[in-house]
Structures are given as structure tokens and as C-alpha cells.
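> Need coordinates for the following:
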Amino acid sequence: MRKRLRRGQQGTGDLVGKPDHALVGIIRIPELETSPARAIGRRILWALAALFVCSIVVYLDRNGYRDTKGGTLTYLDALYYSAVTLSTTGYGDIAPVSESARLINVIFVTPLRVLFLIVLIGTTLEVLTERSRQAIKIQNWRNRVRNHTVVVGYGTKGRTATAAVVADGVRPSEVVVVDDDQAALDAAAADGLVTVRGDATKSDVLRLAGVQHASALVIAANRDDTAVMVTLTARELNPRAKIVVAIRESENTHLMRQSGANSVVVSSETAGRLLGIATITPSVVEVVEDLLSPEEGYAIAEREVEPTETGGSPAHTRDLVLGVVRDGVLYRVGDAEVEEIEVGDRLLYVRQGERG
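Model prediction:
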């Protein structure tokens, strides 16, 4: 176990020091998806706009052009000339002969031809420039990411935890998912989350996710020993972050707290208790699920003490208070230590959900 811990904390070859373009495929920044029909339609409109502008420019200077059939150019001739010129077909039946017409071709028609071609082959260019665009987005994201939430593992527990965080007011762009399973990362990216591909037990991977600047870390690994290694590494990188860990066996709770976890959830025991309660009083389970769903019904929340509440009893506040957090320690209502609310306390209370 100790050897494994040391290997995990050694990193993966200084990923943090790599240039941003080398991180494309490891870090993925979400972007708005555009349907193929809309993308093609937008390119067609740009192409038509370039064709229209070119035809107007040519028609306004129609006297400077020569048509092999003779006569002055009509607007239809100008439109025809613009179409064959922008598409680089160039039959040569209509050609600029005056100096002004040739100057206009250099200043307006040639740039429009380039724009026209760019629009037509936009898909190819988009593929070629995608790596550069991602590198720029990664650089900007790494420069500004602060006080975000990092979720390690995007399985059932990680996905549910992320949904609860987002429902409680955190923007999806402020959540970073770390996983080594590409399918899980694809699901996270589809949910609008920033993703980092790699082994979260490696310090370099966690640094790429910005753990050193994060305000909270949710660890939903598949194995308890993995959760221990991630917690140790994360706590070393960020002594101030709030670390919440889900584990399978209750006997590892003490080890997780020693590793630096602020909160430990034993998933198997919690599910077992709810199953047992549901056989006797199923309505209690419904209430618990309601309290754990911040977007509807009732929810458990935490807030600062109001000045008018200082000195009073937690039982006599305007909200249903469940506990008082003082100096980082949670006290239940009724404990002698919190018979009177003090300045700096935080109240754990039941509030109305957003859609309740």
C-alpha cells in the first residue's frame, strides 16, 4: 500500500509543464453544440452574402468590364461574373479592362474569393483548426480557473453528486471531472462539464484539474484504496479545500479522515439503511430523498447567522434548524454547546426547494 501511495504521488511525467497544445485530448473544454443543418445553412448564407456583395461592386463599376458579346453589363451579367470568379471557374467571357475595375478586383473581389472558398471548405478548415482552438481555450481556462469543484470519478455516484452540486447553484463550467474512462468523460462533456483524462491518484493529473485552486473535491472512486490515495494527494496539493469522499466499507472511514477527508459517506451502509427503513416506513425514505433534492420540495442548506438571531436559541429562528456549525464542528440542536447562537456560527436548516 505504501509503495503504491508513493508511486501515485510521484506524478505522470510533469503534465503541468507541458505546452497547452500537448494537453489537447487530456483536457476538454465544453462548447455549444451546433447541429449539422444549422452549420451548413450558416455557411451557405455567408457564401450568398459574399456573392451578393461582389455582384454589387462589379455592377457599380460595370463600365470598366468588357463582355465578349458586347454591350454594357447588366446586373445579371455582374452576378454571373461574380459567381464564376468567386468559384475560380473563370470562363474569361467577362473581364475587367479599366484600371478602376482591376483595382476593385484586387481590393474587393479577390478577398471575397478567399472568403467564399473558406466558407465552402469551412468543415475541413474547422477540423484543421480545432486543435489550435482547443489549445487556446485550455490556456484561458487554466489561467482563470479558481474556487471550482473537482469530481473524481463520473460513475453513478459521481454523476449524481455533480447533479446535486449544479442544482444547488454551481455552474457546470465550474465543475471539473477527472476520470480515465473515455465513455464517462464523454458523458461529462455532454453535460457541459470540463473534463481531464487521467489517473486521479497522480499529482500531475490533479494539478491539471486545478485541485490546488479548488474550493471542493468530490471523490467517487470505485475502490476505497484509490479513494485514499486521491485524498492524500489532493490534501497535499490543497490544505484548504473541502474534500468529500464516498467509500464502500465503513471500516475505512477512520483512514479516510486521517488522509484528510472532511466528510465521508459510506454508500453501501447508507443505501442499506434506506432499504431497511423503506420496509417499515416508506414515507420516511421519500422525505429523505426530497431533502436531498435541492431543485424541488424541501432541501437541507447552510447559511450564516443573521444579526437578529445572535444570542437566541437555534430552536427559535425563522427556519427549521437541524444543527449549528461552530469552528468547523457540527452540533445538533439541543446540545449544550449551542444553546445560544454566536457570531460566526452557521446554521444547518431546511429550506424550500426551488420548485417546491
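> going forward, measure contacts between C-alpha atoms and count neighbours the same way
OK.
> Ala246: neighbour count?
For Ala246, the neighbour count with other CA atoms under 10 Å is 23.
> again, but for the one 5 residues further on
When neighbours are counted by other CA under 10 Å, Glu251 registers 10.
> which of the residues in the longest helix seen in the chain are buried?
Across the chain, the longest stretch assigned as helix under DSSP state H is helix 36-60. Applying a neighbour-count criterion of 16 or more other CA atoms under 10 Å, one finds Ile40, Arg43, Trp46, Ala47, Ala50, Leu51, Val53, Cys54, Ser55, Val57, Val58, Tyr59 buried in helix 36-60.
> now for the helix or strand where Val151 lies, which elements pack on it?
Per DSSP states H and E: Val151 is located in strand 149-152. In terms of contacts (3 or more CA pairs under 8 Å, 6 or more residues apart in numbering; DSSP states H and E), strand 149-152 is packed against helix 156-167, strand 175-179, strand 216-219.
> To compare against the first, here's the next sequence to fold:
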Amino acid sequence: MSDTEHGPAGGGRGTIALPERVRSPWWLLTRRVLLAFGILVGTVLLVYLDADGYRDGGDPRNEISLIDAIYYTTVTLSTTGYGDIAPVTDTARLVNAFVITPARVAFLVLLIGTTLEVLASQGREQIRIARWRKRMGRHVVVVGYGTKGRSAVETLVNNGLDREHVVVVDPSPAGLAEAHADGLAVISGDATRAEVLRRAGTATAEQVIITTNRDDTNVLATLTVRQMNPDAWIVAAVREQENAPLMRQSGANSVITSSDAVGRLLGLSSMSPTLGTVMEDLLSYGDGLEVAERELLVSEVGKQPQRLPDQVIAVVRDEKVYRYFDPVVALLARGDRLIVVRPARELPWAPRPGTHNEDLATDED
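Below you'll find the predicted structure:
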């Protein structure tokens, strides 16, 4: 659900829509109609300009009028061919053989091709969806494609995630159009419905990001996702801090309070413009500073967090986060992960430029 939606009522049954790779079907249809009309008009002119080469068996005067030319053209191009009007001169017969006959074939191809294109496009879409489903697995499901959802996807993509491994769930036409414009697959429907989430492959998703603009919708979606996929990492947004505990109880692994975060940033910017600028820099991607999580290198085992080249601000040990100055992580151990601040020009998730090929100090070593 996009940020502008106001509840789950706008959902559907979960229609899958992959981003389009061709022109608008209306553009294609209009082009074909114009081509067919051009063939019709051109043939009428050929017959009318060579009216003396035709005879009308039903007209004692054997005169071919403009109406007769239109009539002859329509029955000829449609292969009806009543035979009441026929070419009698060599020129008219040659024109029919080498001009009007190919025009008839082209006319039929346009008419039949349009129908076949509609049927074939439906078949191709089903094949694309089937192939897409086979590629899905350990993907990311994003519920809601408003401002927060778009920012979350861009952050993931900028850090190496393929857009083909992102599925958006959003019931709004605006969210559908924006996600397609960004090259993402969309499940159009209400994310609080199990069937919609099932179509998004939530049961096999590695992560689910829930970013609708209503806390009650987020809670219900989180409950449904957790029931469907007990192992998924769920990140959910809430507008009010008081709803954060309820969101965690519903199964969210991480809860982001949007209104409080914005309020804190506004307060910091008011007290210290420079501090506000630094915080905004940390939250934005692609310039200045970045916050990233990386694995510990073998060469870093046994060292103090403060002694590493990267600016370590926290250490993750046994899935618990410790501040870099906490005595528990005074010396780094195998299996630790580091939360670091580094220049945006460096690879955010790599150990360090120049040391990308070093061995990682995991628990399996």
C-alpha cells in the first residue's frame, strides 16, 4: 500500500503484474488500424483511377463509380469476392495480381495479427510469470510502494540486490505504475490477505519490508507474513512510537518509527545545523558517509574495535548489538560482525577497499 492509501479496503485478489517491455497496446492497435485504413484507401484509389479497366456485371452502363470502387475494394480485401465487378483489361489484371493481391494479404495479416497478438500476449505473460516464479526464492517482498518503500528498494539495489529479486505488493494504481517504471514486479492487492502475500512468494522470501501508511495495516500484514514464513526477516515501519512494541510482538524483527525519526532529525537540525547535516548524510545514499555492516576479517580477530581502519560504531555478537566501547566486545572474536561508518565511494558491504579478498573470520573457520 502506498503512503497515500488510508486502509486495507482498496485491495484486490493479488493480480501479478510484471513490468512491461513493449509499447502501449493502444499505440500498437492504433498503428495497425491506421495501416489497414491506408491499405483500404490506397486500393480504392487504384481501382477508381483505373475505372475503365473494370466492368460491373450488374450495371448495364458498365461504369465504375467511387462507390463501386469502395465496394469492390472491401469485398476483395476481405476475400469475399462476389464477382459482380471484375478487371477486364491487362493493366487492371496486372494491378490486381501484383498490387491488390499483396495488399489483400497484408490487410488480412493486420486483422488476424491483431487478434493473435492479443491471444499471444496473454500466453507470453503467463510464460513470463511462470519463469519469474521459478527464479523467485530468497527474494525481498516490499509491502507498499510509497516514499518509504521506494527509498528502501533503492537502498537495496544500490547495495547490489538485483531488481528481479524484489516484489512489490501494493493495491494502488499509482504504486503499480511507479513500481513498473522502476522495473519491478508487482502483486496488485491487499497485503493483509494471505492469498496476496502467497502470490508474492512470501513463504520463500528472505526479507519482507512493510511500509504502509497505517500502523494497524502494518501490524496485520506483519502477523500474516510471520505466520506464512517463520524464518523471514521482517522490517516494519510505524508512524507512532507507542505502536512499536505491538509491531515487535506481531513478529517484526526490526521496527522503524518514522515520525519519531523525523522529529529527532528536525530537533538535531534546530539545535545544531551541522549535526543535522551529518545525520542526514548518514541516512542518504551515494554521497559523503555511509553506515554499513560487514564481516570480521581473520586479521582483525583479537583486536579492539577502536584499532581498526574502519570507524566501528557497534559490534554484532550472537545476534546481539554491542556499542564499540562495551567491555563484552573489548576484543573482537570469530563470528563478530561490524557496524561501520565509511566514505560512500567505498563498497558499503565489503571489508575494505584493498582487502576484499581476505579471509573472513566466521564461526565456521
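> Which stretch of the second structure lines up against the strand holding Val151 of the first structure?
Taking TM-score structural alignment as the measure, the second structure aligns residues 140-143 with strand 149-152 of the first structure.
> what does the matching stretch contact?
Applying CA atoms under 8 Å, 6 or more residues apart in numbering, the external contacts of stretch 140-143 of the second structure come out as 1, 149, 153, 165-170, 191, 200-202, 205-212.
> how close does it sit to the first structure?
Following the fit onto the first structure, the mean deviation recorded for stretch 140-143 of the second structure is 0.8 Å by mean CA distance after the TM-score superposition for the first structure.
> Next, count neighbours for whatever residue of the first structure lines up with Val118 of the second structure.
Alignment note (TM-score structural alignment): Val118 of the second structure maps to Val127 of the first structure. Using other CA under 10 Å, the number of residues around Val127 of the first structure comes to 10.
> how far is the helix or strand harbouring Leu265 of the second structure from where the chain is centred?
Assessed by DSSP H and E, Leu265 of the second structure sits inside helix 258-271. On the basis of CA atoms, centre = their mean, to the nearest Å, helix 258-271 of the second structure sits 32 Å off its chain's mean C-alpha point.
> Give me the distance from the very next helix or strand once past that helix to the chain's centre.
Next along the chain after helix 258-271 of the second structure, taking DSSP H and E as the criterion, comes helix 273-283. The chain centroid and the centroid of helix 273-283 of the second structure are separated by 31 Å under CA atoms, centre = their mean.
> Give the aligned range of helix 273-283 of the second structure in the first structure.
Against the first structure, helix 273-283 of the second structure falls on residues 282-292 (TM-score structural alignment).
> The helix or strand containing Ala106 of the second structure packs against which elements?
Counting by DSSP H and E, the element that carries Ala106 of the second structure is helix 101-135. Counting contacts by 3+ CA pairs under 8 Å, 6+ apart, helix 101-135 of the second structure packs against helix 25-49, helix 66-77.
> Return the residue of the second structure aligned against Ser87 of the first structure.
Per TM-score structural alignment, Ser87 of the first structure is aligned with Ala103.
> residue contacts, Ala221 of the second structure?
Neighbouring residues of Ala221 of the second structure by CA under 8 Å, 6+ apart: Ala191, Thr192, Arg193, Ile210.
> what does it align to in the first structure?
So, by TM-score structural alignment, Ala221 of the second structure is matched to Val230.
> Then that match would be within a helix, right?
Yes - applying DSSP: H, G, I helix; E, B strand; the rest coil, one finds Val230 of the first structure inside a helix.
> now the nearest residue to Glu164 of the second structure once chain neighbours are set aside: how far from Val157 of the second structure?
In this structure, Glu164 of the second structure finds its nearest non-sequential neighbour in Leu184, 6.7 Å apart by CA to CA, 6 or more residues apart in numbering. Distance of Leu184 of the second structure to Val157 of the second structure, given as CA to CA, to the nearest Å: 11 Å.
> ok, those two, which is more surrounded?
Taking neighbours as other CA under 10 Å, Leu184 of the second structure and Val157 compare with Leu184 leading, 23 against 14.
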